[in-house]
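Enquirer: sequence unknown, structure follows:
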C-alpha cells in the first residue's frame, strides 16, 4: 500500500501466484483503475501512505465497485469489513477508509470531507451508481495502469525539474551577488594611488593643520597646472599625522586584498558560468519527450549541481511541495572549518547579541577581533571538548576578516568559552564583557581565508 504521488494510490495484490500493483487514480471527475507489474517510483512514504499501510497491509481485497465518478475497494481485515473510497465528485477528490455502516474511520482530506457534509465517525453517503466493476480484460487493465504510471512519472519528473531549477537559480543568484561584491572590493584598489598621494600631501603640510581642524587646504603640485585642494579630516581620529598613517595603512590593506579578491573572483566566475549552464540544461529538458531517459537526465543534472555546492534532497524534491511555515531568520552566517566543523559569524551588532546570548551554548568557543569593531564568531563544541588548533585558526581568520581589521596582515583575536561572555544592562548592541579570554596573534593567510569564504553554506 503506497501513494507514489498525490494523484495516485498503489495497492500490491497477489492473485494466482502473481504479484500485481493495483493503481487507483485520484482524479477529480473520473477516477481510474489499472494494474502494472512494477510499482511506480515516487515520493517517500508520507502520512497518507503510512496510514494506509497501517490499516490495510495484509488485508484481503474482496472486490472493486465503481461508478462514473467514484471507486470503492472492498477489503476484509480479520473479521472486519473496510472500504477504501475515492470520491471524485469533489474539487479535491476524497480518499477515505470506511468501516461498519459506512462510517468514516479516517480521511486523507478533512476539508473535502467537511465540504461534502461528512465527518469522521459519521456515515458517509456513498456516490450513487456504484456497481461491481466489470471483469475487464488484462489488456485493458494494463493499458489503464500504464497511463496512470506514465502520468505519475510525468508529475514526479516535473516536480523534480522545478525543484532542481529552483535550487540552481537560488545558488546562481547567491553566486552572482557574491561576484558583484568581490568585483566592488577589487574596484577599490583604484583608490590606492589617491590615498597614498593624499597622505603624502598631508604629511608635507602638517605645520599648516591647526589642532582639531576638519579640513586643510593644500597646494597639489601633481595637478596640471598645480592647484589648491581641500583634504577632509576627522578630529576624532587624532592628529593629522595619525590620519595620514591611517590612509597609508588602508592603501596597503587594499593592495594586499587584491590577490585574494582576484582568486575568489576567478573561482566565483567559473561557478556562475557552470550554474548558468545547468539552469539552461534544466530549461531545455522536456519531461514528456524525455520520458524514457528522464531519470538519468535529471540525475546527471542533480550530480552537476551537487558538485557546485547545491544542497539537494532528491526524494523530497520529487514529492509534492507542501506549504511550510516561514523559517525564522537566523542571526549568523555559516562557514565550514577544519574537520567539517561549523563556524557561525554574526551578521551585525544586534545579530551578534542574538548569536552570542541565544544561539551559542556555554561550552561553545567565542571569538572576536581584539579592540576592533566586528562580528562575534562561534565554534560549536561538545561538553569538555577542546578546540583543534586548525579549527581555532580558521575561526580567528573569519573573526579578523569580518572586523574593522580586514586586510591587515597581523591581527589579535580574543577567544574564550561562551560562558565567560556577558552583556551589561543598557550596553549598546554587540557590546559585551569578556572574562578569562586568551589572545591569538593571527597572521592572516590569504589561501586559508579564500577557502573559508568559499565554504559558506545556508545557515541552519
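Expert: It's in. Small disclaimer: the values here were computed from a predicted structure and weren't measured. Residues are numbered from 1 along each chain as shown.
Enquirer: From here on, just use CA atoms for contacts and neighbour counts.
Expert: Noted.
Enquirer: Test my guess that residue 41 contacts residue 2.
Expert: No - the criterion here is C-alpha atoms under 8 Å, and residue 41 misses it with residue 2 at 10.4 Å.
Enquirer: of these two, who's got more company?
Expert: Applying other C-alpha atoms under 10 Å to residue 41 and residue 2 shows that residue 2 carries more neighbours, namely 25 against 14.
Enquirer: Take this one as well and set it beside the first:
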C-alpha cells in the first residue's frame, strides 16, 4: 500500500497541479472505471474532467479510508464506470461544478488538506475541500469569499451535518516532515507510483476474494465429503436384500410359516445352512419378495450415488487445495502490477468470481451449490443435478421460486435450474444451453430430437412418499443434437 501523503507532499502536489488546471472549465464529475477491481469502480473516488481550448485533463480525487489521494492526468482520464452507484454528494458536485471555471488548487498550510477553487456568482467561490487524513478522509463542498474564514457547507461526503466550515490552522502539525525522494521527483513519477500502488491494491483485494472463496468452498466440500462417506458406509452395512429376496422367492411354493418374531426359516444354498429372514407380517409372500428387491435397488442406488458424489468431492477438495497453493505462490512471487493480476485471473474464472463489475444476483444464488455448474453464453449460471439425491437437493432445497427448471419430457432424468432475479427471464440461447445439458446428464446422447420441458420452480412439486416431481404451467423445447455446442459447455472448467 502506498504510504499516506504528509502535508509537505500535499503542498508540493498542489504546486505542480495548480498551474496546469487554472483557467480550465469543469466539464463533468464522474466515478472512474476501475476494471481491475472486483466491482469495476472504487467508492469515494471521483474524476473531474477539465477542458479548455485545445486541452483536456482529469483531476482524480479519492477520499477512501486509508487510501486518500489526488492526481492529475492528461486527456479525458478514465472513462465513467457503467457499474458505479452515484451518491447524492457526487451528483451534487456534478450539478454545481459543471461548466464553471477553475480558479485555483491549493494546499491548506501545514495540514493534510487541499482545496479546489471554482468560480461562483459575485464575490463568492465554490471550494471542494479534500481532507486527506487516512483514518478519516472526506470531501466537502463549500461556498464563500476565498479570503473569508467561515464558509457555508453545501455538501459533504460523510454526510455529517455541519452548517459552517473553517480551515484548520495547522498549529499542531509536525514541522520537521520531509518529502519522500522516490515517486516525488515530478508529477510523472508520482503518477507512475500511484498506478503501481493501485495495481497492488487491486491484486490484494482480488487475492483476498479468491482465498475467501477457496476457504469457503473447501470447508463445504470437506463437510459434504464426510457426509457421503458416512452415507456410503451405512448403505454398505445394510442387509443383503437381493440375496434375501432370491432365497424367499426360491421357497415360495413351500410357503414357509411366519414365526412369532416375524421371521421365516429358509435354506441358504450358498452356505448350506438354514437362515431366518425378518419379514413384514402385513405383506404376503410375493409382496415381501418384491419389498426385498425394492430395498436392494434402493441400496444399490445409495451406494452408486454416494460413490459418484465421493469422487466429485474428492476431486473438488484436491483442486481447491491445488488452487490455494498456486495463489499463495503468486502472492509471494516477484511479479508486479498487472502481471500479478494476469496470473490470478484464471483462478477467478474457475471459481466463478466476477471482476470489473458487481457480482450478478444470479451468480450469488449459486453459492453453496456443490453439484455441476455451467455458464450460458449470456452469462447466466446453469446448475445440474446428476442423481436422484442431487436432483432433490437442487430442486427442493436450493432453487428459488422464480428460477427456471428443466426436465426431459416423459422420461426420468436430470433436473436443471437456471437461477433468475425476480421478474427476469432467460434468453432462448440460455434455455438451449440448459436443455442440451439436461439431455446429456439424462444419458440421452443417442435420443436424437428430444423434447425438454421448462417452467418456474414454484410450479414444481414433489410427489408424496416419492423421489419424483410433478410440474405444471410448462412450455416445451424441441432440441436438435448439437455436439459442438455441448462440447463447448462441457469444456468449462468451473469449480
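Expert: Structure received. Just so you know, these numbers come straight off a predicted model, no measurement behind them.
Enquirer: Quick TM-score on the pair, please.
Expert: The TM-score (TM-score structural alignment, normalised by the length of the first structure) is 0.58; 402 aligned residues with a C-alpha RMSD of 6.4 Å.
Enquirer: Can you list the buried residues in stretch 285-300 of the second structure?
Expert: 285, 288-293, 295-296, 299 (16 or more other C-alpha atoms under 10 Å).
Enquirer: again, but for stretch 15-31 of the first structure
Expert: Quick answer for stretch 15-31 of the first structure (16+ other C-alpha under 10 Å): 20-31.
Enquirer: Stretch 321-333 of the second structure too?
Expert: 323-324, 327, 330-331.
Enquirer: Return the distance of residue 63 of the second structure relative to residue 137 of the second structure.
Expert: Residue 63 of the second structure sits 5 Å away from residue 137 of the second structure when distances are taken as C-alpha to C-alpha, to the nearest Å.
Enquirer: Pull up the overlap in contacts between these two.
Expert: Each of 130-131 lies in contact with both residue 63 of the second structure and residue 137 under the rule C-alpha atoms under 8 Å, 6 or more residues apart in numbering.
Enquirer: Am I right that residue 361 of the first structure sits in a strand?
Expert: No - with DSSP: H, G, I helix; E, B strand; the rest coil as the criterion, residue 361 of the first structure is assigned coil and is not in a strand.
Enquirer: Please identify the one among the buried residues of stretch 321-333 of the second structure that lies nearest to residue 185 of the second structure.
Expert: Closest approach to residue 185 of the second structure among these (C-alpha to C-alpha): residue 331, at 29.4 Å.
Enquirer: In three-state terms, label the closest one for me.
Expert: helix.
Enquirer: Residue 203 of the second structure versus that one, what's the distance?
Expert: 9 Å.
Enquirer: just residue 129 of the second structure next, same as before
Expert: For residue 129 of the second structure relative to residue 203 of the second structure (C-alpha to C-alpha), the value is 30 Å.
Enquirer: Please apply the same query to residue 237 of the second structure.
Expert: When residue 237 of the second structure is compared with residue 203 of the second structure (using C-alpha to C-alpha), they lie 50 Å apart.
Enquirer: Likewise for residue 157 of the second structure?
Expert: 27 Å.
Enquirer: And for residue 385 of the second structure?
Expert: Taken as C-alpha to C-alpha, the span from residue 385 of the second structure to residue 203 of the second structure is 35 Å.
Enquirer: likewise residue 301 of the second structure?
Expert: Distance from residue 301 of the second structure to residue 203 of the second structure, by C-alpha to C-alpha: 46 Å.
Enquirer: cool, and residue 300 of the second structure?
Expert: Separation of residue 300 of the second structure from residue 203 of the second structure (C-alpha to C-alpha) stands at 48 Å.
Enquirer: Tell me, how many residues neighbour the residue nearest to residue 380 of the second structure when sequence neighbours are not counted?
Expert: Distances taken as C-alpha to C-alpha, 6 or more residues apart in numbering put residue 362 closest to residue 380 of the second structure, at 6.7 Å, once the chain neighbours are dropped. Using other C-alpha under 10 Å, residue 362 of the second structure has 18 neighbouring residues.
Enquirer: Which of the three states applies to residue 362 of the second structure?
Expert: With three-state DSSP as the basis, residue 362 of the second structure sits in helix.
Enquirer: cool, the one 4 residues further on as well?
Expert: Judged by three-state DSSP, the three-state class of residue 366 of the second structure is coil.
Enquirer: So residue 132 of the first structure versus residue 88 of the first structure, what's the distance?
Expert: 17 Å.
Enquirer: In contact with residue 126 of the second structure, which residues?
Expert: Contact partners of residue 126 of the second structure, counting by C-alpha under 8 Å, 6+ apart, are 117-120, 141-144.
Enquirer: To clarify, my last question referred to residue 274 of the second structure.
Expert: 265-268.
Enquirer: same question, residue 420 of the second structure
Expert: Applying C-alpha under 8 Å, 6+ apart, the residues near residue 420 of the second structure are 361-362, 402-404, 426.
Enquirer: OK, contacts around the residue sitting nearest the centre point of the first structure?
Expert: The centroid of the first structure falls nearest to residue 458 when counting by C-alpha atoms, centre = their mean (5.3 Å). Residues near residue 458 of the first structure by C-alpha under 8 Å, 6+ apart: 333-334.
Enquirer: What ranges does the stretch 1-150 of the first structure have for its strands?
Expert: Assigned by DSSP state E, counting those that start in this stretch, the strands in the stretch 1-150 of the first structure fall at 2-5, 8-15, 18-25, 33-36, 60-67, 70-77, 80-87, 94-98, 104-107, 131-132.
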